[in-house]
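1. my questions concern the predicted model and sequence given below.
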Amino acid sequence: MRTVLRGGTVVSMDPAVGDLPRGDVLIEDGRIAAVAGDLGAADAEIVDAVGKIVLPGFVDTHRHTWQTAFRGIGADWTFEQYRAGMHGTLRPRYRPEDVYLGNLLGRIEAVNSGVTTMLDWFHCSDTAENADAAIEALQEAPGHSIFCYGAGLGGESDIGPEIRRVRAELPGEQMMLGLRGPQLTTMDTTAADIALARKLGLRVSVHVHATLGWPEGHCPVDGMRERGLLDERTTFVHANGIPDEEVAMLADAGCSVSISPDVEAKMGFGWPETGRMLAAGIRPSLSIDDCASAGGDMFAAMRTACAIQRGLDGALGARDFLEFATVDGARACGREARTGSITVGKDADLLLLDAEDPAIFPVNNPAGTILAAGHPGLVDSVFIAGRAVKRGGRLLGPDLAALSARLLESRDRIAADAGIALDGSWMPA
């Protein structure tokens, strides 16, 4: 139950610990027990981390994991084409088995690239069986997973019975409520959904951005503020284009924001709002969103966000974006006491990156190198609560060949049923 990661370059993301050019990390009973330049002899399993960067696991605060089978199909889609293609054409053809395979392979992909904590924003909830299949997959896959139940994509239906059913099966820290929100339903329904979440002890997440349009002639954040619906338990996804006064409202209420830089830039939401949020006092988090349109790794998300922000105003540095992807993501999920940094007492959610790979060697500035040139192929090892789930560049446990074959069968059936091509030539109307 004791393991020492010995001799690596430690990028702790904890100001009290700092970065260690050569350091040891002691794991005991799944938690970080000590971090030092040299812990000396220890009665523990030794993991040689020489030539590795030791980093806290990434936290993805918003991913529609069920869409994994259609990776890349929406690379050229606008947001409206995504809505028409993924939700109008493909989603109605999903069966529970399809949801299960998408969530399982998607979560495995995420952990393979270093995402140790992930919020699954699930909006393929057409049936209770779909939701159960999504949860089953998350529980089978390695990693800390939060099931964010997006019960319904609009309308005024009563989601209470279904949310209560699932909440009875999941601990609060493993579940959130994905709001329909004031841009897809009425403010009364939004208020009722938040009241339900508060009663059940659930945090909430809601999509808001200018591409959806502002209902009833006013902005949605202000409407929520007027109803007293903003607080530190609320995460706003995207938030592109909201007025400065509404950004200030989020900051005053202690809300968090999840930014998906690749999807936002590609689909026309507007520039990712990292700089505006930080200037207002909000520490944003980062997320992938959907792999039909964007890559599934946090290295790419950090790099896109950084390149755009520095192109806009030259502000923010590499460590800011590493913080967004680790400690700030943990805070947005209500898990800042458990993960996001290499801090004594936190879960041992740790990555070993190959610092001798030609893509990043020599590593002169670890944080800058991870931001500028990091990629999933560098992830040598992944530890989740002290348990190794990837070592030597290979995932431990899952039969990927068998699962991949099943996912292809699922994808082909859905595509055939929808009558669409998978080569990028299909553009939804």
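-> Here it is on my side, so go on.

2. from here on, contacts and neighbour counts on C-alpha atoms
-> Noted.

3. can you give me the buried ones in the helix or strand hosting residue 100?
-> Using DSSP states H and E, residue 100 maps to helix 96-112. Using 16 or more other Cα atoms under 10 Å as the test for burial, helix 96-112 gives 96-112.

4. other SSEs contacting it?
-> Applying 3 or more Cα pairs under 8 Å, 6 or more residues apart in numbering; DSSP states H and E, one finds that helix 96-112 contacts helix 128-140, strand 379-384, helix 400-418.

5. who's in contact with it?
-> 65-69, 116, 124, 129-134, 136-138, 140-143, 296-297, 376, 379, 382, 390, 395, 403-404, 406-407, 410-411 (Cα atoms under 8 Å, 6 or more residues apart in numbering).

6. try this one next to it:
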Amino acid sequence: MSRTLIRNASILSMDPAVGDFAQADILIEGDRIAAIGPGLNAAADEVVDGTHRIVMPGMVNAHIHTWEFQLRGIGADWVGSRDYHANLHKKLATYYTARDVYLGNLLGALNQLRNGTTTIVDWCHILRDAEITDAAIDALEESGIRAVFARGTVKPPEREGAVPYYKQPFPRDEIHRLRTGRLATDDGLVTLAMAILGPDHNIGHGNCFDDTELKIVLDAGCTITATNLTEMLNYEQPAMLGRLVKHGATPSLGTDCDPYFNSSMLWVMRHAFLHQRELDNRSLHAEGKWPASTQHSTLTRDAIYWATMGGAKAFGLDGKTGSLAPGKQADLIMIDTRGMNIFPAHAGGNPAHIVVMYAETSDIENVMVAGRFVKRDGRLVFDAGRLARLTDELLASRLRLFQEGSFKSVPVERGPQPGRFLV
């Protein structure tokens, strides 16, 4: 069993029993964390310098439609869910093949790893048949990411005389095939969920719940994931963040839709913090308590918790990931604090403040999933030649989908340009 030792790092464990360290070590044995503490006396096959680095849990993207990756950059000016459904589900999605889904899921998952997300909940609602379903799972497995595959269904245009998609029963046979086949265990990196109602249901968005409805939902054991960037863009009510906290619940965060914006959990975490602080400030002002005489209720560390343990708890993964603790899977990221995004905050600055308010993807030096580096020295650990071929193929997929779907709201580039997906 291989042993990796990260030396002299600033550690945000997100586990109260472990605590945080200004300078300490992490010993990793195989796929798990073996020990955390200052000056560990341990032999290792590899020693990684953690000096001037912040080590924290990999982020958990609790709501993403990964298949939409090749449709980036087309939806920010759409009007709410009306245009989203009209352009994606009722038009472009109907031209997706299994290969298109594979490409979107693979490049989308690799992009999540590059951005410091080690776990995604892939809310996959483009699945017409078993071939497309298997292609989506193939891509997740190849990427090396930890994923909950939320098996959804397509949302095609309603046709006269036909039963609309929202009245059709969920395909039980497909869930049975997956649960008794390739996703039969909950111990692998990719596990199964049903994107429908259930006693351990996770709700995406939920912004319109009033307080009575919210209490009913939470008392029933449900969790709620805020995709606050989407909700700031297209929803009439604020994201479900502080309201959940007031009920004793933990928010989880997701990026949602690549066609709208960069699906970086750093972005989502930062904006979740800022959005809730804005709401807090307005509430304090309305109550005549502004400026606040006491500490704000929402802190940068809270936002990190939402982006890590919040998502892990929502999907029953908190025993595996979401925090750094002995016995847990070694899902972690290392942030180099010496770059100009962060400098000179690295000299005595609050690590949680640095992560939420300064760090960008370029500062994420290393990413590890289950004890294996998937990003190293600022670059994805993925065959560069294969990645270049995949990016060419994905761009061709995008252009074909635009052509076949008669999508003309944006200019179309003139052919693929190799190697444009920068690792």
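-> That came in fine, so what should we check first? Keep in mind the model is a prediction, meaning the values are calculated, not measured.

7. superposed, what's their TM-score?
-> Between these two chains, after superposing, the TM-score reads 0.86 (TM-score structural alignment, normalised by the length of the second structure); 375 aligned residues with a Cα RMSD of 1.5 Å.

8. ok, which stretches of the stretch 201-350 of the first structure are strands?
-> 203-208, 234-238, 256-259, 285-286, 350-354 (DSSP state E, counting those that start in this stretch).

9. the third one corresponds to what range in the second structure?
-> So that's strand 256-259 of the first structure. Under TM-score structural alignment, strand 256-259 of the first structure corresponds to residues 223-226 of the second structure.

10. what's the mean distance for that stretch versus the first structure?
-> After superposition onto the first structure, stretch 223-226 of the second structure sits on average 0.9 Å from its aligned residues (mean Cα distance after the TM-score superposition for the first structure).

11. so which residue is dead centre in the first structure?
-> By Cα atoms, centre = their mean, the first structure has its centre lying nearest to residue 60, at 1.8 Å.

12. so residue 405 of the second structure sits against residue 91, correct?
-> Yes. Between residue 405 of the second structure and residue 91 there is a contact at 5.9 Å, judged by Cα atoms under 8 Å.

13. export the strands of the stretch 201-350 of the first structure to TSV and tack on mean neighbour count and distance to residue 268 of the first structure?
-> Shown next, in TSV, are those (neighbours: other Cα atoms under 10 Å; distance: least, Cα to Cα, whole Å):
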stretch	mean neighbour count	distance to residue 268 of the first structure
strand 203-208	24	14
strand 234-238	25	12
strand 256-259	29	14
strand 285-286	30	18
strand 350-354	27	33
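
14. rebuild the ones you listed as JSON lines, extending it with distance to residue 78 of the first structure.
-> Conversion of the strands of the stretch 201-350 of the first structure to JSON lines gives the following (distance: least, Cα to Cα, whole Å):
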{"stretch": "strand 203-208", "distance to residue 78 of the first structure": "17"}
{"stretch": "strand 234-238", "distance to residue 78 of the first structure": "16"}
{"stretch": "strand 256-259", "distance to residue 78 of the first structure": "18"}
{"stretch": "strand 285-286", "distance to residue 78 of the first structure": "21"}
{"stretch": "strand 350-354", "distance to residue 78 of the first structure": "34"}
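
15. tell me which of these sits nearest to residue 1 of the first structure.
-> strand 350-354 (15.8 Å; Cα to Cα).

16. so where is the closest one in the second structure?
-> Strand 350-354 of the first structure maps onto residues 332-336 of the second structure, going by TM-score structural alignment.

17. that stretch against the first structure, how far on average?
-> Counting by mean Cα distance after the TM-score superposition for the first structure, stretch 332-336 of the second structure comes out at 0.7 Å.

18. residue in the second structure paired with residue 85 of the first structure?
-> Residue 85 of the first structure maps onto residue 87 in the second structure, by TM-score structural alignment.

19. please tell me how far its match sits from residue 233 of the second structure.
-> For residue 87 of the second structure, the distance to residue 233 of the second structure equals 17 Å [Cα to Cα, to the nearest Å].

20. what does residue 301 of the second structure correspond to in the first structure?
-> Per TM-score structural alignment, residue 301 of the second structure is aligned with residue 319.

21. with adjacent residues omitted, what lies nearest to that match?
-> Leaving aside its sequence neighbours, residue 319 of the first structure sits nearest to residue 367 (Cα to Cα, 6 or more residues apart in numbering; 6.0 Å).

22. burial count for that neighbour?
-> 21 (other Cα atoms under 10 Å).

23. that one reaches residue 320, doesn't it?
-> No. Residue 367 of the first structure is not in contact with residue 320 according to Cα under 8 Å; the separation is 9.6 Å.

24. and for those two, which residues touch both?
-> Between them, residue 367 of the first structure and residue 320 share no contacting residue, judged by Cα under 8 Å, 6+ apart.

25. residue range for the following helix or strand past the helix holding residue 100 of the first structure in the second structure?
-> Downstream of helix 96-112 of the first structure, the next assigned helix or strand under DSSP H and E is strand 115-122. The alignment of strand 115-122 of the first structure onto the second structure (TM-score structural alignment) covers residues 117-124.

26. map residue 398 of the second structure onto the first structure.
-> Checking TM-score structural alignment: residue 398 of the second structure goes with residue 411.
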